[in-house]
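Novice: the amino acid sequence is not available; the structure is as follows:
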């Protein structure tokens, strides 16, 4: 479906092309595993959010060109909130590369607000293009992402809707996993995991294979296994560590509750017998996890990527996750090609955020690395050694 997204003039990413058309877009080329890194408040979440907004707009899920609710939470009150510094004179320019049965197509549009005096807060389209040709822009406020009347129009809408239904947005703060699954079950074609991790217990209860793989992974990497225990007429999710007596899932540490939705989703994606294309977003999968498990997450996401079915976008601060991905590429002898992974650095420059791709080579090396990123531990060790030398004198 969406192969790449280009944009200009979105939130912290400034309008560069509005006054100088020679300026490049911010460009996100999607790979089966797409990793977003950067400092806090640089714009990692904004990039993932815009991708989902465009997907939702193409699907026509609301009366908005770019839906203002993503991952179950509002991301803006109105379109003006999406413009840099909420500047009414700013344009939001978008270009989407879309793969259809007829080939790869390029959809372009420029969205703007007419004035503060306009009672309708929805944007209008200044321009609509398809494969380099201009088409008439719709009159009035937009009710969905503008697609011109081309033969692929209906197919694009339908496929966007199907992909959105099959996708999962996992937010950065997952809820504690409940002990007792609800009785309504789950759809075997869709991993009904909510933005806060809702539905994990139900999926584990309904899918024995996924339950077994999740429990095995936890036992091997975290020393913790899962089991079901029946109490009266209710099945309860229990945990066991070593030979100790089992305790309810509700009594284990926060890290397990943050990890379980991520782990369950990955194992479900790996074994799904009837896969459907998807675009999953996982924010901070490493939250509350010990550093030793960060690298294991890299293997989890690579396994999903190698199925070749969908796209997983991961927003992370975990150095171990990135190192494991680079290591696997280097030692795979071509089985895990660098093209399987797209790594992006979002830089919060003084004049606005920028999106830059870091290409991973077959050796696991990178063609660029931003200064100061993931060097904190190295700098602390240097400072420690310096202090030790001074005390030694």
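Specialist: Thanks, I have the structure now. Computed from a prediction, not measured in an experiment: that's the story for all the values here.

Novice: please count neighbours and contacts with C-alpha atoms only from this point.
Specialist: OK.

Novice: gap between the two ends of stretch 332-345?
Specialist: With Cα to Cα, to the nearest Å as the measure, stretch 332-345 spans 24 Å from end to end.

Novice: tell me the buried residues in it?
Specialist: 336-338, 340-345 (16 or more other Cα atoms under 10 Å).

Novice: same deal with stretch 133-140?
Specialist: 137-138.

Novice: and the end-to-end length of that stretch?
Specialist: Rule used - Cα to Cα; the end-to-end distance of stretch 133-140 is 21 Å.

Novice: use this one as the comparison:
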């Protein structure tokens, strides 16, 4: 789980969120106007994960552009704030990690900063902080890296601690083999922290983008369980087929097993009001399957029902497909949904976060989803500290601004932003004025006649 995110000089964000950071909760909503920097916040763990997973160990930051990359952000001057290549850029994540077999989670902070060297970004500083212990590698003026760790006393040459190019960090994640050997016992702890960061950022983050795959009349399935649903949710049906045909028996009060995922998804489709159930039907003896939805005793192929069903399906599947402890990053999960169905997404996130310890970091424009979260807080189904909400907006100086919404135990917002969801009051006032103006005009015309 991520408990805090930090960002410096990345796209619309300057340095205002570097020191305080952004507190994250089991459910975190990012609201605000278009082009206000919300997506850039979501891209931080995705960009780091893309870098950690690179096969090029010498690459400091993988901004994308190759086949298989999730993000393609261009060059350093495309992503640095104000396109000012002289600035340093930085990211940070505070992580609560439950190591396999451990009784207590470890809590630590990972930060990395970059500066431009020629035309490419290089690590200026990599740091792991655990309680009062700091493990770091800092780039010096001649390109060497100086190390810091508890109990480590560096060699001093010419009155300065030694800095070597061979200590350069790898993939913004860990120290080089030479640096780890130099640190001795502290180097082992750096490896442990790097492994925990990899586990959380690379293996426990699932992303669902704002554009979903269109539904198909039939799906070819090769009897494989997908490793992920994909950024467009394109393998959601394959995950359902794997569940329906699993050899593992479904046991009470245990996750997984034959049909478990299909049952959870069917339940939520009914709860949010878009279908009464979902079935998977094989076409003869082929490898093709249909997704059939039932609604008020009527059965129809997913292609023949409202488009919103196919668009929300990946979000529901993802909530139960991912392992416990996963972080789901989603953009506009409410897309193409009727307002009455959008409120169900709030209930889905709150319940899954509580029952499966899945964290949701979501960008949304849905007033209905937001309002239902307020109700769930007021109703005691969740707490303000378990459901953080932020409002992003462009500032006058070109920097994005992020306002934490202050929510009390009854779901009330103390610092309601101007035109939070448009100008509903103003639109009503303008409608009334137009109505009065036309009625007067009609009355005047009638008298003249």
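Specialist: Received it, and whenever you're ready, just let me know what you need. On a predicted model such as this, the values are computed, not experimentally measured, just so you know.

Novice: quick revisit: which one of the buried residues of stretch 332-345 of the first structure is nearest to residue 310 of the first structure?
Specialist: Nearest to residue 310 of the first structure, judged by Cα to Cα, of these is residue 340 at 11.3 Å.

Novice: mind listing what that closest one touches?
Specialist: 31-33, 305-306 (Cα atoms under 8 Å, 6 or more residues apart in numbering).

Novice: swap the cut-off to 7 Å and go again
Specialist: Residues in contact with residue 340 of the first structure (Cα atoms under 7 Å, 6 or more residues apart in numbering) are 31-33, 305.

Novice: still contacting in the second structure, which of the residues you listed?
Specialist: Mapping those onto the second structure (both residues aligned by TM-score structural alignment, their matches' Cα atoms under 7 Å) leaves 31-33 still in contact.

Novice: among these, who's most crowded?
Specialist: residue 33 (25 neighbours; other Cα atoms under 10 Å).

Novice: wait, doesn't that one sit right on residue 343?
Specialist: No - the criterion here is Cα atoms under 7 Å, and residue 33 of the first structure misses it with residue 343 at 8.4 Å.

Novice: could you say which helix or strand holds the residue in the second structure that residue 386 of the first structure lines up against?
Specialist: Under the alignment (TM-score structural alignment), residue 386 of the first structure maps onto residue 433 of the second structure. Here residue 433 of the second structure, judged by DSSP states H and E, is contained in helix 424-448.

Novice: please enumerate the strands of the stretch 51-200 of the second structure.
Specialist: With DSSP state E, counting those that start in this stretch as the criterion, the stretch 51-200 of the second structure has strands at 89-97, 106-117, 120-130, 133-139, 145-148, 156-157, 160-161.

Novice: compared with the first structure, how much does the longest one deviate?
Specialist: So that's strand 106-117 of the second structure. Compared with the first structure after fitting, strand 106-117 of the second structure has a mean deviation of 2.7 Å; criterion: mean Cα distance after the TM-score superposition for the first structure.

Novice: tell me the gap between that strand and the middle of its chain.
Specialist: 19 Å (Cα atoms, centre = their mean, to the nearest Å).

Novice: tell me how many other residues surround residue 355 of the second structure.
Specialist: Count around residue 355 of the second structure with other Cα under 10 Å applied: 10.

Novice: now swap in residue 202 of the second structure and tell me
Specialist: Neighbour tally, residue 202 of the second structure, other Cα under 10 Å: 18.

Novice: how much space between the nearest residue to it once chain neighbours are set aside and residue 348 of the second structure?
Specialist: Excluding its sequence neighbours, the residue lying closest to residue 202 of the second structure (Cα to Cα, 6 or more residues apart in numbering) is residue 49, at 4.9 Å. Distance from residue 49 of the second structure to residue 348 of the second structure, counting by Cα to Cα: 26 Å.
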